[in-house]
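A.B. asks: quick one: sequence plus predicted model below, questions after.
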Amino acid sequence: MDTYPKLFVECGEPFTQGAYIYVDQFEILFGRVGTNSKPDIAFSNAFVSRRHFAIQYCSGQASIVDLNSKHGTKVNGRPLTPHLPFTLKHGDIISAANETVVLHFSSLDLDQTLDFQPISHEMIHCNGTSLPFTMDEIKQTVTYKKQTCTLSDKEFLFFYKLAHSLNEFVLKTDIKKEVWPERELLEDGVPDVHAEELNALVYRMRRKLHNDFTIEVIRGKGYILHLNE
């Protein structure tokens, strides 16, 4: 039985969506073909570095390391520190070069993976009531009333945080920690995020979510997400 982990391609030319890559050797180099470089897995996108990231597999455990790529590598929307290995777990989403490459890491065997449903779950409120919208963590989408909205990394993290506290107040400081974990911390332990960045994020979210959701801004303090039923 095949027991090696795999990477399922969401996007990344020249691979088609749904293609998979076995993680079956100690190190697999991902990048772009150059005059003096030939990675194990090559993407044709110009934003991908010659040596972009590597995935290592040893004793049943996989990890990923960014190789100081120009446009960076992320796992679940969080940027990796160059040359610092990050342990992968089932369901992790790897994105590189401004999301022009997106891979889904799976540690299930092949038969299980083929039967595995997309990672999309119904939101459950804190009081146990099922809510009528879903979030797909792989595609970073929100679906409500058969309408699907695709979000960027930051937008999805922002929505995810608010959605888990639907109709409840969420501190601005908690949003900064959730959405910008890669930022330098200020003396109070909160990431250095300007008000203009938060305002721009809320503006984009309101445009994308249309009239399905309302983001209430409590000036200087935080946010509340409301569902317009």
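C.D. replies: Here it is on my side, so go on.
A.B. asks: make it CA atoms for all contacts and neighbour counts henceforth
C.D. replies: Will do.
A.B. asks: how about stretch 62-79: buried residues?
C.D. replies: If you call a residue buried by 16 or more other CA atoms under 10 Å, then stretch 62-79 has these buried ones: 62-69, 72-79.
A.B. asks: between these, which sits nearest residue 121?
C.D. replies: residue 76 (16.1 Å; CA to CA).
A.B. asks: not counting sequence-adjacent ones, nearest residue to the closest one?
C.D. replies: Excluding its sequence neighbours, the residue lying closest to residue 76 (CA to CA, 6 or more residues apart in numbering) is residue 93, at 5.0 Å.
A.B. asks: dropping in the other structure now:
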Amino acid sequence: MNSSLPFCLIVSRGAPYEDGTALVLDRTVTRLGRRASSEGPDIAFDNAYVSRRQASIRFLDGSYYLTDLASKHGTNLNGVPLQPFVPALLASGDRISLARGMIELAFGPRPLEETLDFTLRHERLSAKLTGVKPEYELDPVRYTLRLGPRSFAFSEKEFRLLELLVRKEKQFVSKEEIVRYVWPERPEGMDPARAASAEEINSLLYRIRKKTDYALSIENIRGKGYVFQEPVFSDC
């Protein structure tokens, strides 16, 4: 991680900040919490479900670590609840959610020229363009994918599913992991009538494939999960 360029949190949603606001992490320790009349945290939210001492982000030896401070409603990293006071290493593109998913943040490099563009860049060899490295790019603020010269827009749930599969390219992703990441507001153990179903996952995948003109190769391991392969660039 390049410590010469400050990293930041980009707000997907979370009052009082506007969507797309870049909150620069330029301190050794940045505290997150609920706004209070007395001395508050470094990054303060207007939400009753956020604890006054919710979480902290520490910069140490060139890396950033997120720690939940025993908050009442917890801190999730990529859909997985953090254990209190156990630091978790942050990587570019990680998503942080607070207040039962009502606060959504993306972690990544500070945008150049203070723009709101925050992207995850991935270069892969194209099977159709031997020796050429085309680029595909995920934008977690706008929920878009740029594939070669083309751009595709998604709903929030579609994007979260695609983002998870891309982050684990060529790795098996179970249905249970997908549910935790895409539907953090519907945790395991809740009323089965409200739990996310396999049909919902398949519906999201169908829409992702259709929106991208089937340029993405997502293998279905029947009854178990999915594997994202390299994109097909021949039609881009």
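C.D. replies: Good, I have the coordinates. In this text the structure is predicted, and so the values were computed from the model without any measurement.
A.B. asks: sitting in strands, which of the buried residues of stretch 62-79 of structure 1 do you find?
C.D. replies: Using DSSP state E, 62, 63, 64, 65, 66, 73, 74, 75, 78, 79 are the members of the buried residues of stretch 62-79 of structure 1 that sit in strands.
A.B. asks: mind putting those residues in TSV, distance to residue 123 of structure 1 included?
C.D. replies: What follows is those, written out as TSV (distance: CA to CA, whole Å):
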residue	distance to residue 123 of structure 1
62	30
63	30
64	30
65	32
66	33
73	28
74	25
75	22
78	22
79	26
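A.B. asks: which one of those residues sits closest to residue 24 of structure 1?
C.D. replies: residue 62 (9.7 Å).
A.B. asks: if I pick the aligned partner of that closest one in structure 2, what's in contact with it?
C.D. replies: Aligning on TM-score structural alignment places residue 62 of structure 1 opposite residue 64 in structure 2. By CA atoms under 8 Å, 6 or more residues apart in numbering, the contact set of residue 64 of structure 2 is 57, 58, 89, 90, 91.
A.B. asks: which of those residues are buried, as a PyMOL select command?
C.D. replies: Command for PyMOL that selects the buried part of these, burial taken from 16+ other CA under 10 Å:
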select buried, resi 57+58+90
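A.B. asks: so residue 112 of structure 1, which of the three states?
C.D. replies: helix (DSSP: H, G, I helix; E, B strand; the rest coil).
A.B. asks: tally of neighbours for it?
C.D. replies: 10 (other CA atoms under 10 Å).
A.B. asks: what's the distance between it and residue 92 of structure 1?
C.D. replies: Noted for residue 112 of structure 1: a distance of 17 Å to residue 92 of structure 1, by CA to CA, to the nearest Å.
A.B. asks: before we move on, what about residue 7 of structure 1?
C.D. replies: Residue 7 of structure 1 sits 10 Å away from residue 92 of structure 1, taking CA to CA as the criterion.
A.B. asks: over to residue 42 of structure 1?
C.D. replies: Remark: distance between residue 42 of structure 1 and residue 92 of structure 1 (CA to CA) = 21 Å.
A.B. asks: check contacts around residue 8 of structure 2.
C.D. replies: Applying CA under 8 Å, 6+ apart, the residues near residue 8 of structure 2 are 22, 23, 24, 25, 107, 108, 109, 110.
A.B. asks: and the first one, what pairs with it in structure 1?
C.D. replies: Right, the one you point to is residue 22 of structure 2. Checking TM-score structural alignment: residue 22 of structure 2 goes with residue 19.
A.B. asks: residue contacts, that match?
C.D. replies: Contacts for residue 19 of structure 1 (CA under 8 Å, 6+ apart) come out as 8, 9.
A.B. asks: the residue nearest to the spatial centre of structure 2 and residue 167 of structure 2, how far apart?
C.D. replies: In structure 2, the residue lying closest to the centroid (CA atoms, centre = their mean) is residue 95, at 3.3 Å. Plainly put, residue 95 of structure 2 is 12 Å away from residue 167 of structure 2 if you go by CA to CA.
A.B. asks: against which helices or strands is the lengthiest helix in structure 2 packed?
C.D. replies: Identified as the longest helix of structure 2 according to DSSP state H is helix 198-211. Applying 3 or more CA pairs under 8 Å, 6 or more residues apart in numbering; DSSP states H and E, one finds that helix 198-211 of structure 2 contacts helix 156-167.
A.B. asks: contacts for the helix it packs on?
C.D. replies: Taking CA under 8 Å, 6+ apart as the rule, helix 156-167 of structure 2 contacts 138, 140, 143-144, 173, 178, 181-183, 204-205, 207-208, 226-228.
A.B. asks: pull out the buried residues from that helix.
C.D. replies: 156, 158, 159, 160, 161, 162, 163, 164, 165, 166.
A.B. asks: residue 97 of structure 1 reaches residue 50, doesn't it?
C.D. replies: No: using CA atoms under 8 Å as the test, residue 97 of structure 1 is too far from residue 50 to be in contact (11.6 Å).
A.B. asks: quick one: which of those two has more around it?
C.D. replies: residue 50 (23 against 19).
A.B. asks: how about the more buried one, what's its match in structure 2?
C.D. replies: Counting by TM-score structural alignment, residue 50 of structure 1 corresponds to residue 52 in structure 2.
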